[in-house]
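*Asks:* 3D model of this:
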Amino acid sequence: MTASLGDRNKIVIIDDEEDFAVTAAWEVEDAGYEPFLIVEGTFNDIDDLVLQIPQDTYGVLCDHRLGKSGLANFYGSDLVATLYDQRIPALLGTQFYDMDSDVSIRKHRHKIPVLLNKDKIDSSSIKAGMEICLLEFDGNVASDRKPYRNIVRLVDVNQESGEDVVDVIIPGWNPYKAVRLPLALICEWLLEFQPKIGARLIASVNTGAENPEDLYFTNFEIATEPEGIDGIP
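*Replies:* Reported below is the predicted structural model:
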């Protein structure tokens, strides 16, 4: 994408439900942008879908479950994380907000500055979301997105939709509320990690987040001494 930011006015809407994409396009227009819809095709590779995004794109509004009608064989969260690495502002929307946030979205939550319930997407949330993305790209990370080193304690090991998951407590965030995340996320940092109830890890967590669905986890390591770790007395 070679056009300067000031020359870009398109917001690309990626969704396998055309009716929603058309409705979202009205909100994009109300926000002062030109909508560009990607609602057809079959994309097996993220890069192939990225190539469909015009050069004069200002940002992207992407549905999470892109496979319901066969638009893509990956999640919207995978695409948004890829766009984040390319410094392309992208908002992720889902109509399965509570179901998706713990596992499939949590894997990339550190690269998803804005997660929206599709029922609440409007011109205001689109404009505000794009601004949040751009500020984060410039290093102006919102307080609820800043990571801090925290103890993460495993309290349960389970499965969800055929995927291994763990429930954890982050004392520095809320010592009484468990948060679910995919085991694969921990194993990105600890390749041979075997989950056991009571195990203590250290991870970077954005403990300024108010809601559990907004928490992200990176840089896991095995906990030894708690001194000097945020949230630990």
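
*Asks:* Could you use CA atoms for every contact and neighbour count after this?
*Replies:* Fine.

*Asks:* Mind naming the longest helix for the chain?
*Replies:* Across the chain, the longest stretch assigned as helix under DSSP state H is helix 123-137.

*Asks:* Helix or strand next in line after it, which one?
*Replies:* strand 148-160 (DSSP states H and E).

*Asks:* what's next to that next one, contact-wise?
*Replies:* Strand 148-160 is contacted by residues 164-172, 178, 195-207, 223, 226, 229-232 when judged by Cα atoms under 8 Å, 6 or more residues apart in numbering.

*Asks:* just checking, what packs against whichever helix or strand comes after it?
*Replies:* Per DSSP H and E, the first helix or strand lying C-terminal to strand 148-160 is strand 163-170. Secondary-structure packing of strand 163-170 (3 or more Cα pairs under 8 Å, 6 or more residues apart in numbering; DSSP states H and E): strand 148-160, strand 174-182, helix 183-187.

*Asks:* will you turn those into JSON lines that also has distance to residue 14?
*Replies:* Listed next are the helices and strands packed on strand 163-170 as JSON lines, based on distance: least, Cα to Cα, whole Å:
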{"stretch": "strand 148-160", "distance to residue 14": "26"}
{"stretch": "strand 174-182", "distance to residue 14": "25"}
{"stretch": "helix 183-187", "distance to residue 14": "26"}
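
*Asks:* I have a second one here; can you model it like the first so I can compare?
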Amino acid sequence: MNVLDRPLSPGDPIAIIEDEEVNRRATGWIVEEADFTPVPISFIPTSLDDLFAEIEGKVAAVICDHRLGRGSAVSYFGAEVVAKSNRRKIPAVLLTSYANSDENSTIRRWRSEIPMLLSRGQDSDPDRLAEALNFAEEECRGVYTEARKPYRVIVRVRDCRYGPEEVVAECVVTAWQPRTTVDVPASMISDSLSMPISELVGKRLSAEVNIYAPTAGELYFRDFRMGPGVPAGW
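*Replies:* Here you go, the predicted structure:
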């Protein structure tokens, strides 16, 4: 079953990857109200490959929570599941209670392949779910809204600091909002450039960024490179 074979249709099976039973049931009701068939995943494998082996070819789309490791040995986040599912052309949506707290760290790392992020409670309704699945399906087909298209722009690292889970880089994207800093996991940048995090501050880089995103939480960053030097006399 592949999104490129045919569009999502009423009754299609949708995998629900959620480690808490109460949330699994709640999401199942939303899926049913959206006219799809819920397929709850009650046991989440420790390996991401094993997870995809369980669902690939058996479901038409995926809805996943973000923090999956509570009380288990799962070492990956739902954002990675959603990103890699969309990469495999299985439309996927991230639905989580941690949308706001994790959007600048573990979610930002995979945001370029998460077409829409849904906040549990606020976005827990069938219309929003259907909209999110439609966005994911369109991007699997290579169709992007203007707010999701990437542009190569200059990104300046103004500072680095310890966040709740990891070091984040405070970045300025002049082509988006020149007076606003956006938090990005510092390791995303340092790993791309093979540069220690301690040397990032003050660097002018280039990256692919969706600069028409309406909010900071919807920005994504990918393919960091060293940027041009500062012109003489600046």
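
*Asks:* Overlay the chains and give the TM-score.
*Replies:* Remark: TM-score between the superposed chains equals 0.89 [TM-score structural alignment, normalised by the length of the first structure]; 226 aligned residues with a Cα RMSD of 2.1 Å.

*Asks:* what range in the second structure matches stretch 147-158 of the first structure?
*Replies:* Aligning stretch 147-158 of the first structure against the second structure (TM-score structural alignment) gives residues 150-161.

*Asks:* Same question for stretch 93-113 of the first structure.
*Replies:* By TM-score structural alignment, stretch 93-113 of the first structure lines up with residues 95-115 in the second structure.

*Asks:* now that stretch, how far from the centre of its chain.
*Replies:* 5 Å (Cα atoms, centre = their mean, to the nearest Å).

*Asks:* Just the residues contacting it, thanks.
*Replies:* For stretch 95-115 of the second structure, the external contacting residues (Cα under 8 Å, 6+ apart) are 63-67, 77, 79-80, 82-84, 86-87, 92-94, 117-121, 132, 135-136, 139, 148, 165-166, 168, 182-185, 188, 217-222.

*Asks:* repeat that with 6 Å
*Replies:* 64-66, 79, 83, 118-120, 136, 183-185, 220 (Cα atoms under 6 Å, 6 or more residues apart in numbering).

*Asks:* which residues of the first structure fall in helices?
*Replies:* Going by DSSP H, the first structure shows helices at 18-30, 46-50, 76-85, 97-100, 123-137, 183-187.

*Asks:* closest to residue 52 of the first structure out of the helices and strands packed on strand 163-170 of the first structure?
*Replies:* Minimum separation from residue 52 of the first structure across these (Cα to Cα) falls at helix 183-187, 29.0 Å.

*Asks:* Show me what that closest one is packed against.
*Replies:* strand 163-170 (3 or more Cα pairs under 6 Å, 6 or more residues apart in numbering; DSSP states H and E).

*Asks:* Buried residues in the strand it packs on, which are they?
*Replies:* Residues 165, 166, 167, 168, 169, 170 are the ones in strand 163-170 of the first structure that count as buried (16 or more other Cα atoms under 10 Å).

*Asks:* Excluding sequence neighbours, find me the nearest residue to the residue mapped onto residue 43 of the second structure from the first structure.
*Replies:* Residue 43 of the second structure maps onto residue 40 in the first structure when the alignment is built from TM-score structural alignment. Nearest non-adjacent residue to residue 40 of the first structure, counting by Cα to Cα, 6 or more residues apart in numbering: residue 71, 6.3 Å away.

*Asks:* And residue 213 of the first structure, by the same measure?
*Replies:* In space, and not counting its chain neighbours, residue 213 of the first structure is closest to residue 101: 5.5 Å by Cα to Cα, 6+ apart.

*Asks:* ok, now residue 17 of the first structure?
*Replies:* residue 39 (6.9 Å).

*Asks:* So that neighbour is in contact with residue 19, correct?
*Replies:* No: counting by Cα atoms under 6 Å, residue 39 of the first structure does not reach residue 19; the two are 9.6 Å apart.

*Asks:* higher neighbour count, the two?
*Replies:* Ranked by neighbour count (other Cα atoms under 10 Å), residue 39 of the first structure and residue 19 place residue 39 first, with 19 against 11.

*Asks:* What separation do you get for the more buried one and residue 68 of the first structure?
*Replies:* From residue 39 of the first structure across to residue 68 of the first structure, the span is 12 Å (Cα to Cα, to the nearest Å).

*Asks:* What of residue 99 of the first structure?
*Replies:* As judged by Cα to Cα, residue 99 of the first structure and residue 68 of the first structure stand 15 Å apart.

*Asks:* Equivalent analysis for residue 74 of the first structure, please.
*Replies:* Distance, residue 74 of the first structure to residue 68 of the first structure, using Cα to Cα: 10 Å.

*Asks:* These two: which has the busier surroundings?
*Replies:* residue 74 (17 against 11).

*Asks:* Can you find the partner of the more buried one in the second structure?
*Replies:* Aligned partner of residue 74 of the first structure by TM-score structural alignment: residue 76.

*Asks:* got it, and residue 136 of the first structure?
*Replies:* So residue 136 of the first structure corresponds to residue 139, using TM-score structural alignment.

*Asks:* and if you look at residue 207 of the first structure?
*Replies:* That one, residue 207 of the first structure, aligns with residue 211 by TM-score structural alignment.

*Asks:* ok, residue 137 of the first structure - how many residues close by?
*Replies:* Count around residue 137 of the first structure with other Cα under 10 Å applied: 17.

*Asks:* same question, residue 230 of the second structure
*Replies:* Residue 230 of the second structure has 9 neighbours, counted by other Cα under 10 Å.

*Asks:* Which residues are in contact with it?
*Replies:* Per Cα under 6 Å, 6+ apart, neighbours of residue 230 of the second structure: none.

*Asks:* could you measure it against residue 205 of the second structure, distance?
*Replies:* Applying Cα to Cα to residue 230 of the second structure and residue 205 of the second structure gives a distance of 11 Å.

*Asks:* The closest residue to the match of residue 207 of the first structure other than its chain neighbours: neighbouring residues, count only.
*Replies:* Among residues not flanking residue 211 of the second structure along the chain, residue 176 sits closest, at 5.0 Å (Cα to Cα, 6+ apart). Neighbours of residue 176 of the second structure under the rule other Cα under 10 Å: 19.

*Asks:* Now which residue in the first structure aligns to residue 176 of the second structure?
*Replies:* Using TM-score structural alignment, residue 176 of the second structure pairs with residue 173 in the first structure.

*Asks:* Perfect, I'm done here.
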